[in-house]
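>>> Okay, sequence plus prediction incoming.
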Amino acid sequence: MDDDPDFLALTRLTLEKLGPFSIHTCESAHDALAYLALNPVDAIISDYKMLGMDGIELLKTLREQGDETPFIIFTGKEKEEVVVRALENGVDFIIQKTGDPKATFADLLHKIRQAIHQRRLEARIRDHERREADIINFLPDATFAIDTMGVVIAWNRAMEKMTGIPVSDMLGRGDFEYAIPFYGERRPILIDLILRGEDVVAGKYSRIWKEGDKYISEIYIPHLNCGKGAYLWFTASPLYNTEGQITGAIESIRDITGRKWTEEQLKKREEELAAALDASGVGLWDWQIQTGKVECNEYFAEMIGYPLAELAPISIGDWIKLSYQDDLKRFNELINRHFAKQTPIYEDEVRLRHRDGHVVYVLIRGKVVAWDGQGHPLRMTGTVLDMTERKRHQADIEASLQEKETLIKEIHHRVKNNMQVISSLLFLQRKQISDPAIRTLFQESENRVFSIALVHEKLYRSKDLSNVDIQDHFQTMGDYLLSTFGTESGR
């Protein structure tokens, strides 16, 4: 823009030749405002002294409208106060028309390119910062950031929700203002460790651990959640610029109260389960199938005569060495069936070698509790129950039953023989008696002996003494009586 048409034309031709640039010219500030309202440009070059509105007034108007287009005043030699006004209103460069025209236009060309580059760089930086702010704003965890001076530069929506403090009340605040919502006072917190060193937060947290350049801590704050308290998980990391220099720090805060409650309940149940298992004397094992590593508890180690410290760590190979070769084939069959998901659990009774050499009979139960994406087993856990005493008692019972069975057979044989002898003697005696009445008495005695012998035989042969076949007994007894009396009467 220039109110001198000849100079305006010269400037246009020169810049288009040196450019390449596409130049649009205006002879007044008002024409320029009308054009700029409809057409975006990369840079504005204006004379200072123009009719109606000078160059600085035009600059001021554009800046008030929010237009940050690079603005260069190309004018004659002006007073210092003009330069100050121009700088105060946001001019990028002031170039004097006096001097060597070639050098002047070369300087103008350089300043145009420099101003455009600088503005584009600033736009990219703002865009980058805006994207970063958007990312931070939409993070699910409450997050805020500070610069190297400890001034808040980001305060996301989750942080607003957690603290009840809007971003407008926190941005630009320093002097540990960000600590007040959590601790009720201005004090260094985890994020300050990044910028000020570990000494500044010494004693503020019960435990802080580091992962790379990130610091992590966990703390219980009683006044949060309307006085119910909350467990919070903190992570703080440095912010870097493109040169790798720390430009600030960022901290994320997660409410883990629900998780802590679950962990406490789980811990309580694990303690209850451990107490129950301790009372039951059951061995526990946990097998990492891919690595072969097996972890077991003290009861399992005691079963085979080892202290746990001496037995651990143990591998599946060591487990196999403790087993008997005759049991391994069945073990492989059953475990492979479970791995193939053909059985809900693995269960087998096997023998293990005790440290002192004797056999330990155990009942092993287990189940795969973790699989990979291809359906291969990753982890299996289960129990070991010592069956040695039960086996010994079972063997004693079986031996006792065998002895009793032998005794019962002998008693049965003797009773049966004695009944036969008595029955035979009664029969022989009856045959020598001629008196019918006495013969009938002997026959009845003989029948009673037979009935007793029959009952004895039935009881001996019965598999279930609570369910004896009486009908069969009566049938046999009836057939015997009919046979006896029929023969006696001659029919």
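Yes, it's here. The structure presented is a predicted model; accordingly, all values stated were derived computationally and were not measured. Residues are numbered from 1 along each chain as shown.
>>> okay, CA-based contacts and neighbour counts for the rest of this
Will do.
>>> quick one, what contacts Ala301?
Ala301 makes contact with 283, 307-308, 311, according to Cα atoms under 8 Å, 6 or more residues apart in numbering.
>>> of those, buried ones?
Neighbour-count burial (16 or more other Cα atoms under 10 Å) is assigned, among these, to 283, 308, 311.
>>> what's the closest of the residues you listed to Leu334?
Of all these, Leu334 sits closest to Gly283, with 20.1 Å by Cα to Cα.
>>> circling back to that earlier point, from the contacts of Ala301, which land in strands?
Gly283 (DSSP state E).
>>> export the contacts of Ala301 to CSV and tack on distance to Glu295?
What follows is those, written out as CSV (distance: Cα to Cα, whole Å):
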residue, distance to Glu295
Gly283, 11
Pro307, 13
Leu308, 10
Leu311, 10
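>>> In helices only, show me the contacts of Ala301.
Judged by DSSP state H, these include 308, 311 as members of helices.
>>> dropping in the other structure now:
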Amino acid sequence: MYSILYVDDDEILLSVNKIYLEKNGDFSVDLASSATIALERIPAGKYDAILSDYQMPGMDGIALLKEVRQRHGNLPFILFTGKGREEVVMEALNHGADFYVQKGPDLKGMIAELKYKLNRAIERRRIGDDLKRSRQQMTDIINFLPDATFVIDTRGRVIAWNHAIEKMTGCRKEDILGKGDYEYAIPFFGERMPMLIDTVLQDPPALNQPCSGLRLPENKISQNLFAPRMNGGRGAHLWVHAGPLCDADGIVEGAIETIRDISDVHRIKHDLDQSLNANRGFANILPVGVYEIDLVCQLTFANTITYEMFGLVPEDFNLGINILDYIADPDRERAFREIQGAAKEGSSSGKEYLLQKSDGSTFPALIYGAPVIDPETKQPVGLRGVIIDLTRRKQEALALFESEERLKLILAGGDIGVWDVEMRNLAVHDIYNWCHSTLGYDFEPGKPLTVNACKALISPHDLPKIISAFYRHVEGKTPLFESNFRAQRRDGLWVRVTVRGKVIERTADGEPLRITGMIYAMSREPESDDPLTRSDP
């Protein structure tokens, strides 16, 4: 039931019309015999509408309408007029009357028109109030959003501009609300131009500003773009999201755009990309293979050497490379277990595997790995490390072994021994076999002899010339340390020997650190006489 204040100076009409209006229970009608009385009652009456005669003494209906609009806003107002008063009707409508009803002899028809127009005026006001409240709620919600947000209607006029976008752009909402013609683009781009929000209202969407990462999930659009006008002309990288605003029936009434300044994120990403490129560039100059795999051994990064090791090219990466496919069958299962263990338990100390190239050939390699840890979950997500091709190392080791074996045969056949002296501790190495075969002594293998122990085997008569030859070489006066002397065998007999050597390592001050050389018997026949009783020939 709607509450109506009916104003008329004709008390008969007041009573009659009240009866008819209240007849079906749709209206409750209060009566006022003058405009002055009506203005006194309106504040306390909570009326849904005012019904007023035009011609009344003192203050007519137009004057009452003006007062009602000034004091009570859009309170529905219907004016009674007589026939032939078109100028009154026009004035009433110009001052905000919702409807007018002409008086006439057809009372039943007049009352029906009154009821219809009262209902229309009241419902229209309620719809308007609901819309206003809804928009206010929307405005309040938008103002509480932490991201810069604005809303336009279907004609492109700004109807909401929240606090965050005021702070971002420096443009107050009082200066932008109600404006269209792409006014909202000026704070971002310095000119009027369509923004992402406008594409929501277009079919198909069209963008005029430089952008990247455009996505169209259903009827919402998001993109990354650069706004050159932001930050005093330094510009800003923005993430923008826009979508339609619809009423309860799904009819589009406007669009909303949310803007987030991601300049810091963009800067961090740029720095991260630079760091990543630097790391990968560094990896490409290393002389070993550098790799990164996930927990199922799928390759996520490899440097140039790694591709070359396996006979691959970087384009193969896009096809997917699983490192297990390039480990030979005998080692594949072990490799998978050890890779999983290294990812979970920590870095690998280095394991040797037989690896397989794309052409099927194999080569030995040493693989080191350390877990890749997710910074958020602190859990391993993969493994990164290095691959060292052992092919050349093994070939060199084999060649060295064969060379050493040949040298041993030569030394054994010629009764020749080698020796190596560390000057720091005067320890003599590698002479055990010769001492045993030539002199008959059984020194403990692996335990170094001392220079003093060796001097005890030399004839005292020969020591001075040996020492002299040594110092002449150390001082650079001779290219080699060379001398002949007599050494006593275990059975007491004497053997003439020759020793040759050279300093192969010195300190920064030139002091000898290491001397190496050879020793051999000049004759296989021992001498029995005492060397002290005669001099060397």
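Thanks, I have it. As the structure is a prediction and not an experimental result, all values here were calculated from the model.
>>> Let me see the TM-score of these two.
The TM-score (TM-score structural alignment, normalised by the length of structure 1) is 0.69; 418 aligned residues with a Cα RMSD of 4.2 Å.
>>> Looking at the contacts of Ala301 of structure 1, spot the one nearest Phe485 of structure 1.
Gly283 (72.0 Å).
>>> Look up how far Arg392 of structure 1 lies from that closest one.
Using Cα to Cα, to the nearest Å, we find Gly283 of structure 1 at a distance of 20 Å from Arg392 of structure 1.
>>> Glu57 of structure 1 now?
109 Å.
>>> Which one of these two is surrounded by more residues?
Between Glu57 of structure 1 and Arg392, counting by other Cα atoms under 10 Å, Glu57 is the more crowded of the two (16 against 12).
>>> roughly how far is the longest helix along structure 1 from the heart of the chain?
Ranked by number of residues, the top helix in structure 1 under DSSP H is helix 388-431. Centroid separation for helix 388-431 of structure 1 versus its chain: 68 Å, with Cα atoms, centre = their mean, to the nearest Å.
>>> name the helices or strands packed onto that helix?
The helices and strands touching helix 388-431 of structure 1, judged by 3 or more Cα pairs under 8 Å, 6 or more residues apart in numbering; DSSP states H and E, are strand 359-371, helix 436-461.
>>> Now check structure 1 for the residue matching His521 of structure 2.
Let me fix one detail, which is that residue 521 of structure 2 is Ala and not His. When structure 1 is aligned by TM-score structural alignment, no residue sits opposite Ala521 of structure 2.
>>> now do the one 10 residues further on
Taking TM-score structural alignment as the alignment basis, one finds that Pro531 of structure 2 is matched in structure 1 by no residue at all.
>>> now do Gly232 of structure 2
That one, Gly232 of structure 2, aligns with Cys226 by TM-score structural alignment.
>>> Report how many residues lie close to that match.
8.
>>> do Tyr220 of structure 1 as well
Tyr220 of structure 1, neighbours per other Cα under 10 Å, totals 15.
>>> How about Leu93 of structure 2?
For Leu93 of structure 2, using other Cα under 10 Å, the count is 16.
>>> Leu439 of structure 2: neighbour count?
21.
>>> how much space is there between it and Ile186 of structure 2?
For Leu439 of structure 2, the distance to Ile186 of structure 2 - Cα to Cα - is 103 Å.
>>> Which helix or strand contains the residue mapped onto Asp264 of structure 2 from structure 1?
In structure 1, the residue paired with Asp264 of structure 2 according to TM-score structural alignment is Gly258. Secondary structure from DSSP states H and E places Gly258 of structure 1 in helix 257-280.
>>> now Arg124 of structure 2
helix 107-144.
>>> Check Thr306 of structure 2 too.
helix 304-310.
>>> part of a helix, is Glu191 of structure 2?
No: counting by DSSP: H, G, I helix; E, B strand; the rest coil, Glu191 of structure 2 is not part of a helix but coil.
>>> That one - how many residues pack around it?
Glu191 of structure 2: 13 neighbours (other Cα under 10 Å).
>>> That one is in contact with Ala185, isn't it?
Yes: counting by Cα atoms under 8 Å, Ala185 is a contact partner of Glu191 of structure 2 at 6.4 Å.
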